[in-house]
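# Quick check, what structure comes out for this input:
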Amino acid sequence: MKNTNNSVWINVGEASGDMHGAMLAKELFKRDPKLKIMGMGGSAMEKSGCDIRYSMQLINLVGLTEVFPKLPGLLRLFGKIEDILKKERPKAIILIDCPDFNFRLVKIAHKLGIPIYYYITPQIWAWRQGRAKFLQKYVRKILCILPFEQQFFKDRGVEAKYVGHPLLDIIPISDLDAIRPDPDLIGILPGSRSKEISSLLPEFAKAAEMLSKDFPNLKFSIARAPGVKEEKLRRLWPDHLPVTINQPENRYRLMRSSAAIMSASGTATLECALIGTPTLVAYKMAPLSVLLAKLVVKVKFASLANIIPDKLILPEFLFDNATAENFYGQVKQWMREPDTADAVRAELMHLRELIGEPGVAGRTADIILQDLDLI
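Got it, this is the predicted structure:
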């Protein structure tokens, strides 16, 4: 029997998912103004008109060792969401990335007979590839955003639709291209999660101190992610070294205006790549999580800017290599040898061509709503 309830639930678990969830929500509202969208998310989804029942901060975790202490609370959260789904009976669940949480939600929704759409599928090609069969069993439609993912799923007997990368809808690339980078500005993107900020920002700061001795005219600017307090960033930065804090809405201008960027691994590095700025990629995890990752990860690179073209364009400093000395050495090379930075910029222009065309959120909304009419 067709579900006549005109509501959907969107579930995201971190800042980039919140951004993409908000874009999708706007497109869904355009096509059906009477639609009610609720779920788990952040400020971007809330501003787009979604009824946020639970904050994504409840599940914003990095690494397995950080999940275990919060497991009882997470189990209670699943129970509360299941109660809401039983009561509200949304006609669809739309999941965005965040597999460790959303895969459990998949089973809950499937048990309740609610169709599941996975938009921005988790990067199971990097590890736990067997999860493709899980998605085939429980998810009605898989909507992937990386050009090679459709073939990955097809090779495993799973139907998936490539819709393009949603960053193309968000980044005003043509406007940003008109901005001339400041040769004395270094951008710093320490991430959105508390643990990664605490582990990476002090190393970025030490690198900045070393760079400022070699290049006295350098300026440093930190991009504050949504939900991150400026006081936390200031606390982890030395008082004697001047720095500006950019607000979240200005991050793209900072990315374009910078001569080079030191960034935590994640969506931000792909944003920097599409904008065209040489960026070093840094990533740290708890020692046990590092050990587990090395055992199961099946890709050569950490950043999508390198994974998509299958070549190292942005230098990566992972785990024990994520040190101030390494960051300093890389940025110093770009500053002292401009040809090396220009070579990175040229490679990044080619990366844009691989990603696809704008209109991703609209195409995704069309696919979901048209499919729901068939149920």
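
# all contacts plus neighbour counts: C-alpha atoms, from now on.
Will do.

# roughly how far apart are the closest residue to A25 other than its chain neighbours and Y54?
Sequence neighbours aside, S48 is the residue nearest to A25 in space, at 6.7 Å (criterion: CA to CA, 6 or more residues apart in numbering). Remark: distance between S48 and Y54 (CA to CA, to the nearest Å) = 16 Å.

# Also G276?
36 Å.

# neighbour-wise, which of those two wins?
Of the pair G276 and Y54, G276 is the one with more neighbours under other CA atoms under 10 Å, namely 25 against 17.

# May I have the residues that are in contact with the more buried one?
With contact taken as CA atoms under 8 Å, 6 or more residues apart in numbering, G276 is in contact with 256, 345, 348-349.

# again, 6 Å this time
Counting by CA atoms under 6 Å, 6 or more residues apart in numbering, G276 touches 345, 348.

# again, but for the one 5 residues further on
With contacts defined as CA under 6 Å, 6+ apart, V281 is in contact with 263-265, 316-317.

# quick one more, to check against the first:
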Amino acid sequence: MRAEGLASSLFPMSELSVAGFAEVLPSLPRIAARLVQTQRAVRRAQPHVVVGIDSKGFNLRLLRSLAHRRAAAGRNGIPAAPVLVQYVGPSAWAFGDADARAARLRGGVDELLVLLPFEEALFRRAGVPATFVGHPALDDVAIGGEPPGTAAERAAEAAAFRREVGLSPCAQVLCLLPGSRAQEVRAMLPLLLRGAERLAERRRRGEALSSRWAGPIELVVPAAPGMRGEVDRIVLETLAARGTAGGGARCSVVGSGSRRAAFGAADVAIAACGTINLELAAAGVPQVAVYSTSWLTGFVIRRLLRPVLRHASLPNILAGRTLLTELLFEDCTPCRIAEEADFLLARPSLARAEAAQIRQLVLPSLRAVGDGGEPQLASRAAARALLRHLPEAQTCTL
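Sure thing, here's the model as predicted:
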């Protein structure tokens, strides 16, 4: 947003990038202070529309407080303003009391822009105005579902990336994606590195299914925005503690701008559950979805919140069945990570065919359609929805 010329942020957005239960407790006083700061900033700015983007725990509380203030002003004869919009809804659908969870937003937002096709009906049924705008992870993917460019162009981009980073032309490349939040990176990246190390050791001893591959295993870690320094530190510390990565496997950390090129160069990706699973599916990269968290968060999720889903990754959730392997909680170990990555690396043609199947089955459902029934970009659909709340912009064409 800063790149588009918008005003700088009131505070670093990384302060809101916390998830879980045990993980969020130390941050609560700071988040509460930021909430008050944002409420005051909105009152000073007196905007026509307030748009919360993701960060549901923070933004929905902010919008609810603004809705209460707006209602009080209306009772005193002050015109109602601003319009309250949330872009990306909470995952109410993941729980047995989905309707009750969705209804908690009623009266707190004027419109909810949702990314998944089944969310619109759920929230509307609960009395929350909701519009499905599609998933922005697909905005860089052709409407037909293919990655950008021709196959030859993608191959050339991948080869150029390998040369630039210094990857061996004959190496099998593991792309490690530990998440975008600092807490996720700290929890997941050491596990992924140790899993890659375990696999490389087994290959060196001829014990892996993929041992017949003549080239080495090499690792690429695309760091999320603002996380390059933290990723570099964790990689260095993990490798220093264990000598070398993967018994000689080379590990390269690249910036977020090189992520798409890293996908093209990767034979297999090991990725934390999240939007990244959709991005990998769009790129046609074979993947294993992983997630680990604190014991308290895991206990609360599985024993108290009791989600009704059998899957954690979006491709599996949307398909309603297992399309890609998930290693969650106590199953997310270096040994299991090594086994699943080995299985995919040993069968490259089958792995690519399965990745293509995921793309064909899942991605079309994540496109919103225009008034004429044509697929449209999520960013454009969201912009059109927002323009409806600005009377002076009704004549704009997108």
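
# Would you pull the TM-score for this pair?
Between these two chains, after superposing, the TM-score reads 0.82 (TM-score structural alignment, normalised by the length of structure 1); 331 aligned residues with a CA RMSD of 2.2 Å.

# quick one: what's aligned to the residue nearest to A25 of structure 1 in structure 2?
Using TM-score structural alignment to pair residues, one finds that S48 of structure 1 aligns to E4 in structure 2.

# What's the end-to-end length of stretch 262-272 of structure 1?
Note: stretch 262-272 of structure 1 ends 10 Å apart using CA to CA.

# Where in structure 2 does stretch 188-199 of structure 1 fall?
Counting by TM-score structural alignment, stretch 188-199 of structure 1 sits on residues 176-187 of structure 2.

# the strands in the stretch 1-150 of structure 1, which residues?
Taking DSSP state E, counting those that start in this stretch as the test, the strands found in the stretch 1-150 of structure 1 are 7-11, 36-41, 51-55, 92-96, 116-119, 141-144.

# E230 of structure 1 is nearest to which of these?
Comparing the strands of the stretch 1-150 of structure 1 against E230 of structure 1 with CA to CA, the closest turns out to be strand 51-55 (19.9 Å).

# Spatially central residue for structure 2, please.
Ranked by distance to the mean C-alpha position of structure 2 (CA atoms, centre = their mean), the top residue is T275 at 2.7 Å.

# Please identify the residue in structure 1 that aligns with that residue.
Checking TM-score structural alignment: T275 of structure 2 goes with T267.

# if you skip the residues just before and after it, what's nearest to that match?
Closest residue to T267 of structure 1 apart from its sequence neighbours, by CA to CA, 6+ apart: S16 at 6.6 Å.

# for E230 of structure 2, same thing?
Counting by CA to CA, 6+ apart, A182 is the residue found nearest to E230 of structure 2 once chain neighbours are left out, at 7.7 Å.

# picking that back up, may I see the strands of the stretch 1-150 of structure 1 organised as a markdown table, with distance to P216 of structure 1 added?
Formatted as a markdown table, the strands of the stretch 1-150 of structure 1 follow (distance: least, CA to CA, whole Å):
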| stretch | distance to P216 of structure 1 |
| --- | --- |
| strand 7-11 | 46 |
| strand 36-41 | 42 |
| strand 51-55 | 43 |
| strand 92-96 | 44 |
| strand 116-119 | 46 |
| strand 141-144 | 45 |
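
# can you tell which of those is closest to F327 of structure 1?
Closest among the strands of the stretch 1-150 of structure 1, using CA to CA: strand 92-96, at 31.8 Å.
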